[in-house]
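>>> mind looking at a prediction? Sequence and model below.
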Amino acid sequence: MSVSIDVTVQEGEGSSDPAVDLAVFLCRKCKLPLGDTGDWVEKAENGDILLSAVTENVKIDVNKAVSSFIHDAYSTVQTLQCKGCKSIVGALYIATPEHLDYKRDLFILNTSVLNCYFFANAHKQRAKINQTSVNLPTIRYMDEKLKKCKQLFGACEREVTEMEKKLFQSSENP
């Protein structure tokens, strides 16, 4: 079963808020993250996704092979495998014919083995924060209370000092 992933980020575009365009590409079988739109390069002609980087959850096969897909024009690739479930998830282009130079050193993720999780949603709900505005009468009231507290603290401090003096004197004169 092939599912098309329609990512709205286009090459060279994006909003000023990075979270709006951020999506994570997950392995369809084990749900490990394989890449994200932060490394997006473009969408390939067959609908797959070209990225400049993938996560550490992707194993890059050390063996090089010639791609058998006609649209790859016999490019040299390394197979990409999900480390979680061992599924083949794409390829890394090592050598390409001249007309496919734009794919060289890029990772291609096969959309038929991916799920896509978008971090942004145009229909977000926010909690309404009930904030009481601080106005001039509130500030005056708080200033008065603060002055009273300082006076009370000062009086308590003086009382404690007097008690300490009396205790000190009584300890010297038994």
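Okay, I see it.

>>> please make it C-alpha for all contacts and neighbour counts, starting now.
Will do.

>>> what helices and strands are in contact with the helix or strand that V41 is a member of?
If you go by DSSP states H and E, V41 is part of strand 40-43. Strand 40-43 sits against strand 49-51, with contacts defined as 3 or more C-alpha pairs under 8 Å, 6 or more residues apart in numbering; DSSP states H and E.

>>> ok, G35 touching V24?
Yes: contact status for G35 versus V24: in contact at 6.0 Å, counting by C-alpha atoms under 8 Å.

>>> which one of those two has more residues nearby?
G35 (25 against 18; other C-alpha atoms under 10 Å).

>>> part of a strand, is the more buried one?
Yes: using DSSP: H, G, I helix; E, B strand; the rest coil, the assignment for G35 is a strand.

>>> hey, where'd the strands end up in the protein?
For the chain, the strands defined by DSSP state E occupy 23-27, 33-36, 40-43, 49-51, 58-66, 76-82, 88-95, 107-109, 114-118.

>>> then this one, side by side with the first:
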Amino acid sequence: MATRGKFSSNVFNSANTTFETQSMDSTIVQEKLFGQTEEDDDEPVVFICGTCRLPVGDSLSWGGSEAGQNQIRLKRVTDNVLVGKDARLHEASKGSLCLIVDLMCRGCHSVLGMIYSSTPKSLDHKRYMFCFNVADIDSYLLGSASQMLAAEGPKEQPVTLEYRGHVEQQLLEMKMLVVSMAQRLEEIEGGLQDGCNEA
């Protein structure tokens, strides 16, 4: 996989209404994440908690993936990710014991993955990276939104300089007409007052 990971526009199936996504089987996500080709687009992806939908990171901080363990690695995450305090032993593979701390969602306190704080030499590439379990996160592909509001009819037109000039000209003409009518009204009132005074 490339430095940030390659993502196609169909990597993550989303409902795309505002920021909602739909959950999918982790095997589907795994196929999409780990079965990329060089021709795929490199569109940014936002990773979100699979339970409460808070954003936890994005593909711009991509650190790699582990197909066999259904994990993705990120170099940076959002403040919505809490790092556990208690380290515990974890067997990453047969005979490979590691010390890990849990990564949890700030919103719902779901466990999303882990940080390897101590690893054997073969797993040094994972140390101090944010490792998320694919089954515990969802994602949103930026630029994949397709819903648009319909135009309100053929009479709508963009506000261009020419259109603005036309509107200003119409306003000026209306203002001149109002001033002219006010002057005429004053003349009529003046004539009426003179007629009353003579009588």
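Nice, thanks for sending it over. These numbers were taken from a predicted model, which means no experiment stands behind them.

>>> okay, the helix ranked longest in structure 1 sits on what stretch of structure 2?
Using DSSP state H, we find that the single longest helix of structure 1 is helix 136-172. Residues of structure 2 offer no counterpart to helix 136-172 of structure 1, counting by TM-score structural alignment.

>>> mean deviation of the strand holding V41 of structure 1 from structure 2?
In the superposition with structure 2, the average deviation recorded for strand 40-43 of structure 1 is 0.9 Å (mean C-alpha distance after the TM-score superposition for structure 1).

>>> circling back: of all the strands of structure 1, which one comes closest to D101 of structure 1?
Between D101 of structure 1 and the strands of structure 1, the tightest spacing by C-alpha to C-alpha is seen for strand 88-95, at 8.1 Å.

>>> how distant is that closest one from the center of its chain?
25 Å (C-alpha atoms, centre = their mean, to the nearest Å).

>>> and the contacts of that strand?
For strand 88-95 of structure 1, contacts defined as C-alpha atoms under 8 Å, 6 or more residues apart in numbering pick out 27, 60, 75-82, 103-110, 113-114.

>>> what angle sits between it and strand 58-66?
Inter-element angle recorded for strand 88-95 of structure 1 and strand 58-66: 50 degrees (by axes from the mean of the first three to the mean of the last three C-alpha atoms, to 10 degrees).

>>> matching residues in structure 2 for strand 88-95 of structure 1?
With TM-score structural alignment as the criterion, strand 88-95 of structure 1 aligns to 111-118.

>>> just to revisit the earlier point, so which of the strands of structure 1 is the most surrounded?
Mean neighbours per residue, mean count of other C-alpha atoms under 10 Å, is largest over those for strand 107-109, with a mean of 26.

>>> packing partners for that one?
So strand 107-109 of structure 1, by 3+ C-alpha pairs under 8 Å, 6+ apart, packs with strand 49-51, strand 88-95.

>>> how close does the nearest residue to A87 of structure 2 once chain neighbours are set aside sit to L60 of structure 2?
Excluding its sequence neighbours, the residue lying closest to A87 of structure 2 (C-alpha to C-alpha, 6 or more residues apart in numbering) is V101, at 4.8 Å. V101 of structure 2 sits 24 Å away from L60 of structure 2, going by C-alpha to C-alpha, to the nearest Å.
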